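1. 3D, please:
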Amino acid sequence: MKKIIFITGTSTGFGKLMTLTLAKAGHTVIAAMRGIDNRNAAAAKELGAVENVDVVELDVTNDQSVNNAFKTVLDKYGKIDVLVNNAAVSGFGLLESWSIDQIKQMEEVNVYGVIRTYQAVLPAMRKAKSGLIINLTSGASGFTLPFMVPYLMSKFAVETITEGAQHELKQYGIENVSIQPGVYPTEMNNGSKAGVHADKANITAEYGEAGQELFNSIGQALFGKMAEFNMDPQVIADGILTLVNMEKGTRPLRYPLDAIAQGTDKEFIAARAAIKDKWVASYGLSL
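-> A predicted model of the protein is given here:
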């Protein structure tokens, strides 16, 4: 069954691949991005020429922009079957080296942007008693790493949104899934797309060579593994298509797609779910 699928952050990377993959499969894809008349005009024109793709302006950091985009789509198509929260920014740096304003800038996109889209789409999905919301998080969404604290903090938050909303929306037949990718060679990771990084260079300098060596070792490990496992971003787009095509009620809460993890991500997800079940039982909660 063909669906109306709204994807955020489609000008590059995973979002662009998702758009092309889902449209090719016959679904109607709403490709949402910022600056369709200026900064991303070329990307908007390219995707707009693809069959089954409808490009809309969307800035997830702006309430009015989000509300306008969803209203436009709902007025035109009457429904949104699937929302994919893909838009995000990455960033690196020592925790002490981040200004609060810089962290807020990241959270506006990665966390509040997700909440804005939820609040914009849920009234229609609840009315239809049907819907699927897929959120991209991180392969490290259950733990953290040095130099990535604000970024992974934002991805922890999206995991929390996904899991909590799954319980809240169960009565409306709305499913929530987080896709947990590893490190993939997209514009977010190859340096061609600006991120939001630590901005107190003087603090970074105080950590000296030891801090720089640790940072370099983590970067080399992550990007070395990405090359070793030949990580292909198409895997994520195909994963979205798989989830969309799954029968309602059979989709998992978390859907890891990280070959580098070699199954440890699935192990962690299973262990966390088992412990939560025990905790819920201990409190006598009915979830």
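
2. from here on, contacts and neighbour counts on C-alpha atoms
-> Will do.

3. what is the burial count for the residue lying closest to Thr186 once chain neighbours are set aside?
-> Once flanking residues are discounted, Thr186 sits nearest to Gly13: 5.1 Å by Cα to Cα, 6 or more residues apart in numbering. Using other Cα atoms under 10 Å, the number of residues around Gly13 comes to 21.

4. Gly13 and Met231: what is the separation?
-> As judged by Cα to Cα, to the nearest Å, Gly13 and Met231 stand 13 Å apart.

5. and if you look at Val60?
-> The gap separating Val60 from Met231 is 28 Å, by Cα to Cα.

6. the more surrounded of these two?
-> Legend: neighbour count by other Cα under 10 Å for Val60 and Met231, higher for Val60 (29 against 18).

7. what is the end-to-end distance of stretch 23-32?
-> Counting by Cα to Cα, you get 14 Å between the two ends of stretch 23-32.

8. one more, for comparison:
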Amino acid sequence: MNKIILITGTSTGFGKLMVQTLSKEGHTIIAAMRGTTGKNQTVANELAALPNVDVVELDLTSDESVKNAFAQSLARYGKIDVLVNNAGVAGFGLAEAYTIEQVRNLFEVNFYGVLRTYDAVLPSMRANKSGLIINLSTGASGFTLPFMVPYMASKFAMESLVEGFSHELKSYGIENVSVQSGVYPTEMTNGTKAGFNADKEDIIAAYGEEAVNAFNTMGSAMFGKMAEFNMNPQTIANGILDLINLPEGERPLRYPLDAIAQGTDHEFVKSRAGIKDKWAKNYGFSL
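-> All right, here's what the predicted structure looks like:
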């Protein structure tokens, strides 16, 4: 069945692949991105030329832009069946070397941007008693890593949002999923898409070579594994399609797609859910 699907962050990477993949399957895609008449005009025109694809301007850091993009889409199509919160920004560096403003920049996209889309789409989904919201998270979504602390914090916050909404919206037939993607070769990881990195140069200098070497060692390990396991971004686009095709009521809260984790991500998701259930029962309620 044809679905009306709005996807954020479609100018590059996973988002662009999602548009191409879902369009081929006959779905109607609202491809949302910034700079549709500016820096991303070429890719906007490329995607708009695909069957059943409508490109809209959307800046996740702007309340007005998000409201306008969703209002425009709802006016044209009458509903949005699926929202895919794909847009996100990365950030690397020592936690102490981040200014508060730089941390805010991460949260504006990775957390507040997601919250803005929820606020914009939920009234119509609740009215229809149906909807699916898929959120791109990160492989290490339940623990943090050195040199990525503010980024992971923004994803932790998003995960909390998704998990809470999944309970509150269940009676409205609205399903919520977070996708644990792991490390893939996209513009976010190859350096061509700028992130919000540590920006206190004096603190970075104070930590010296030991921190630089530790960061490089971790990065080399991650990128080495990415090559070893031949991580293909198409896996994520295909996973989104699989989630959309699942029957209503059968979509999981968390959906790991990280071959490098070799099953440990699935173990973590399962154990975390089990412990949460026990905790809730100890407090006298179920979730």
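
9. could I get the TM-score for this pair?
-> Overlay of the two chains. TM-score (TM-score structural alignment, normalised by the length of the first structure): 0.99; 287 aligned residues with a Cα RMSD of 0.5 Å.

10. under the alignment, what does the residue nearest to Thr186 of the first structure map to in the second structure?
-> By TM-score structural alignment, Gly13 of the first structure lines up with Gly13 in the second structure.

11. what about stretch 153-160 of the second structure, how far off from the first structure?
-> Superposing on the first structure and averaging over aligned pairs (mean Cα distance after the TM-score superposition for the first structure), stretch 153-160 of the second structure comes out at 0.8 Å.

12. quick one, what contacts Glu96 of the second structure?
-> Neighbouring residues of Glu96 of the second structure by Cα atoms under 8 Å, 6 or more residues apart in numbering: Ile203.

13. please say which position in the first structure Ser160 of the second structure maps to.
-> For Ser160 of the second structure, the aligned position in the first structure is Thr160, judged by TM-score structural alignment.

14. check which helix or strand its match maps to.
-> Assigned by DSSP states H and E, Thr160 of the first structure belongs to helix 149-168.

15. buried residues, that helix. List them.
-> With burial defined by 16 or more other Cα atoms under 10 Å, the residues of helix 149-168 of the first structure counted as buried are 149-159, 161-163, 165-166.

16. show me what secondary structure element comes after it.
-> Where DSSP H and E defines the elements, the next helix or strand beyond helix 149-168 of the first structure is strand 174-181.

17. what comes into contact with that following strand?
-> 125-126, 129-141, 159, 162-163, 165-166, 169, 236, 249, 251-258.

18. for stretch 219-232 of the second structure, same thing?
-> Residues from elsewhere that reach stretch 219-232 of the second structure, judged by Cα under 8 Å, 6+ apart: 183-185, 259-260.

19. which part of the first structure matches it?
-> Using TM-score structural alignment, the residues of the first structure aligned to stretch 219-232 of the second structure are 219-232.

20. so how far is the matching stretch off the chain centroid?
-> 20 Å (Cα atoms, centre = their mean, to the nearest Å).

21. got the buried residues for that stretch?
-> Quick answer for stretch 219-232 of the first structure (16+ other Cα under 10 Å): 222-223, 225-226, 231.

22. using TSV, lay out these together with distance to Val177 of the first structure.
-> What follows is these, written out as TSV (distance: Cα to Cα, whole Å):
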residue	distance to Val177 of the first structure
Leu222	25
Phe223	27
Lys225	26
Met226	24
Met231	22
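
23. follow-up on the earlier one: possible to save the contacts of stretch 219-232 of the second structure as CSV with secondary structure?
-> Putting the contacts of stretch 219-232 of the second structure into CSV (DSSP: H, G, I helix; E, B strand; the rest coil) gives the following:
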residue, secondary structure
Val183, coil
Tyr184, coil
Pro185, coil
Ala259, helix
Ile260, helix
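
24. just these now: which is nearest Leu287 of the second structure?
-> Distance to Leu287 of the second structure across these (Cα to Cα) is lowest for Ala259, with 29.7 Å.
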